[in-house]
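**Q** Provided below are the primary sequence and the corresponding predicted coordinates.
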Amino acid sequence: MKLQLPFIAFWLLSASASYAQTEALPPIEKPTAPASEELPLSNRPLNNAIPATEDPMAAAEDTVHALTTLYSRRRVGGISWIAGSTLGGVRVLTAASQKKTVSGSYGTAVVDEGASAGGIAAGLGVMLLFDAYGASKLARFSAAKQAALIADVRAGKPLPANVRHRLKPRFFKQVVVPYKAVKYKPV
């Protein structure tokens, strides 16, 4: 079992890295009109989070960035639930299968009490429950659903209520790092 644990940890890390990867979205060409004037901020929800601009494409890109942040955080959360519960379950199984050493005044004895079937069943049940919760997060916030929602936002459709209430002001405040192509010459 000691040899299998590093392989299990490696498998979990490689699986979580593949789930966390998302496809890069193509950039939207923005109109050349300057958006230097701001609209008045009255009658707008989340005034401090959503930038006031006349350019609807900039607002759509801001929403796209917030959606990308939301979906990627939820997917990482699902991976964390799965990885944590799996490692906890492995620990429960290894603890249940170990022999107990008792030291006394007459010497040392190794006692094999056997694993408690109820303890193992309870540990595996909790592990499977947490794994199911993590898998449900991965399914609800999949990259395919994210891409479909972003396409709807770019088409001008409103956000569904269940997504709109999950968007927090901090998702809009995060700095967008623009992609810069790096020129290189093969050796």
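**A** Thanks, I have it.
**Q** For the rest of this, base every contact and every neighbour count on C-alpha atoms.
**A** OK.
**Q** In stretch 141-156, which of the residues would be classed as buried?
**A** Across stretch 141-156, burial judged by 16 or more other CA atoms under 10 Å covers Phe141, Ser142, Ala143, Gln146, Ala147, Leu149, Ile150, Val153, Arg154.
**Q** no wait, stretch 70-81
**A** Here stretch 70-81 shows Leu70, Tyr71, Ser72, Arg74, Arg75, Val76, Gly77, Gly78, Ile79, Ser80, Trp81 as buried, counting by 16+ other CA under 10 Å.
**Q** The fifth one and Ala122: what is the separation?
**A** Put plainly, it is Arg75. 27 Å (CA to CA, to the nearest Å).
**Q** Identify the nearest residue to the residue nearest the centre of the chain in space, disregarding sequence-adjacent positions?
**A** Nearest to the mean C-alpha position of the chain, by CA atoms, centre = their mean, lies Val76 at 1.8 Å. Here the nearest residue to Val76 in space, its sequence neighbours aside, is Ala20; by CA to CA, 6 or more residues apart in numbering that works out to 6.3 Å.
**Q** what's the burial count for the one you found?
**A** When neighbours are defined as other CA atoms under 10 Å, Ala20 has 20 of them.
**Q** go on, the one 5 residues further on?
**A** Neighbour count for Leu25, taken as other CA under 10 Å: 11.
**Q** Put this next to the previous one:
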Amino acid sequence: MLKHSVFLAFCLLLSVSAFSQAPDSVKTTVSAPAAKPGTVAKRTFKQEMLARYGQKDTAVAIINLFAKRQGGGAAWLVTSGIATVRGYAASRGANQRSINGVVVDESDANPAPVFIIGGLAAGYGVSKLVRFSNGRLEETLTSYAAGKPLPTWVRRRLKPKFFQAPRRYNERK
């Protein structure tokens, strides 16, 4: 039973990345620039958004904000998964009673607190991935381009550092 729980938790961690992807109804088709024959022009979603809305510094800042928060959500998710597996492994055979160096009685510690804390941390990571998904990014940018004001939850998170050039190479124009 325990092996099944660990296997299901592992599968859940692998499938969580689907939460951060936009649904098919939100995706729009964007024509990619003409590539040289024999090469494949592959651009990430953020590069597409930068190409479409890159003229405005606020739009670039919004893209940088979402990229940073998505990275943070993924980091929380991976770290919580690793810590949970490590904590569970440490709880196995944790209680030993020995007499003169000879193990007389060995029992496992209760792994429930490890799974509860790991689940809470993973839930926080998933919530960040859902809140700052690519679908919400596109929705926010299209409403901003249409002249609507930025939502309060985005406006209060925008800091001066997001108006600077992105730190990652693949997110540059």
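**A** Yep, that arrived. Nothing here was measured: the structure is a model prediction, and the numbers come from that model.
**Q** can you tell me which of the buried residues of stretch 70-81 of structure 1 are in helices?
**A** Those of the buried residues of stretch 70-81 of structure 1 mapping onto helices are Leu70, Tyr71, Ser72, Arg74, Arg75, Val76, Gly77, Gly78, Ile79, Ser80, Trp81, per DSSP state H.
**Q** how near is the residue nearest to the last one when sequence neighbours are not counted to Val163 of structure 1?
**A** When you say that, I think you mean Trp81 of structure 1. Spatial nearest neighbour of Trp81 of structure 1, chain neighbours left out: Gly134 (5.0 Å); criterion: CA to CA, 6+ apart. For Gly134 of structure 1, the distance to Val163 of structure 1 (CA to CA) stands at 18 Å.
**Q** neighbour-wise, which of the two wins?
**A** Using other CA under 10 Å as the criterion, Gly134 of structure 1 and Val163 rank with Gly134 on top: 24 against 12.
**Q** Touching, Val130 of structure 2 and Phe66? I think so.
**A** No. Using CA atoms under 8 Å, Val130 of structure 2 is not in contact with Phe66, being 10.8 Å away.
**Q** which ones are touching the residue lying farthest from the centre of structure 1?
**A** Outermost residue of structure 1 with respect to the C-alpha centroid, by CA atoms, centre = their mean, is Tyr106; its distance is 54.6 Å. The contact partners of Tyr106 of structure 1, by CA atoms under 8 Å, 6 or more residues apart in numbering, come to none.
**Q** where along structure 2 do the helices fall?
**A** Assigned by DSSP H, the helices in structure 2 fall at 2-15, 45-53, 57-91, 112-131, 134-145, 152-155.
**Q** out of these, which comes closest to Gln164 of structure 2?
**A** In terms of CA to CA, the element of those nearest to Gln164 of structure 2 is helix 57-91, at 7.5 Å.
**Q** compared with structure 1, how much does the closest one deviate?
**A** Superposed on structure 1, helix 57-91 of structure 2 shows a mean distance of 0.9 Å to its aligned residues (mean CA distance after the TM-score superposition for structure 1).
**Q** For Arg74 of structure 1, see how far away Gly119 of structure 1 is.
**A** In this view, Gly119 of structure 1 and Arg74 of structure 1 are 31 Å apart by CA to CA.
**Q** show me the contacts for the nearest residue to Thr101 of structure 1 once chain neighbours are set aside.
**A** Computed as CA to CA, 6+ apart, the closest residue to Thr101 of structure 1 that is not its neighbour in sequence is Val110, at 4.5 Å. Contact analysis of Val110 of structure 1 by CA under 8 Å, 6+ apart lists Lys99, Lys100, Thr101, Val102.
**Q** wait, isn't the second one in contact with Thr108?
**A** The reference is to Lys100 of structure 1. No. Contact status for Lys100 of structure 1 versus Thr108: not in contact, 10.6 Å apart, counting by CA under 8 Å.
**Q** Show me which of the two is the more surrounded one.
**A** Lys100 (13 against 10).
**Q** Check the gap between the more buried one and Ala59 of structure 1 for me.
**A** 63 Å.
**Q** With Ala115 of structure 1 instead?
**A** 59 Å.
**Q** Using JSON lines, lay out the buried residues of stretch 141-156 of structure 1 together with distance to Leu93 of structure 1.
**A** As requested, these are exported to JSON lines (distance: CA to CA, whole Å):
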{"residue": "Phe141", "distance to Leu93 of structure 1": "31"}
{"residue": "Ser142", "distance to Leu93 of structure 1": "31"}
{"residue": "Ala143", "distance to Leu93 of structure 1": "33"}
{"residue": "Gln146", "distance to Leu93 of structure 1": "37"}
{"residue": "Ala147", "distance to Leu93 of structure 1": "39"}
{"residue": "Leu149", "distance to Leu93 of structure 1": "41"}
{"residue": "Ile150", "distance to Leu93 of structure 1": "43"}
{"residue": "Val153", "distance to Leu93 of structure 1": "47"}
{"residue": "Arg154", "distance to Leu93 of structure 1": "49"}
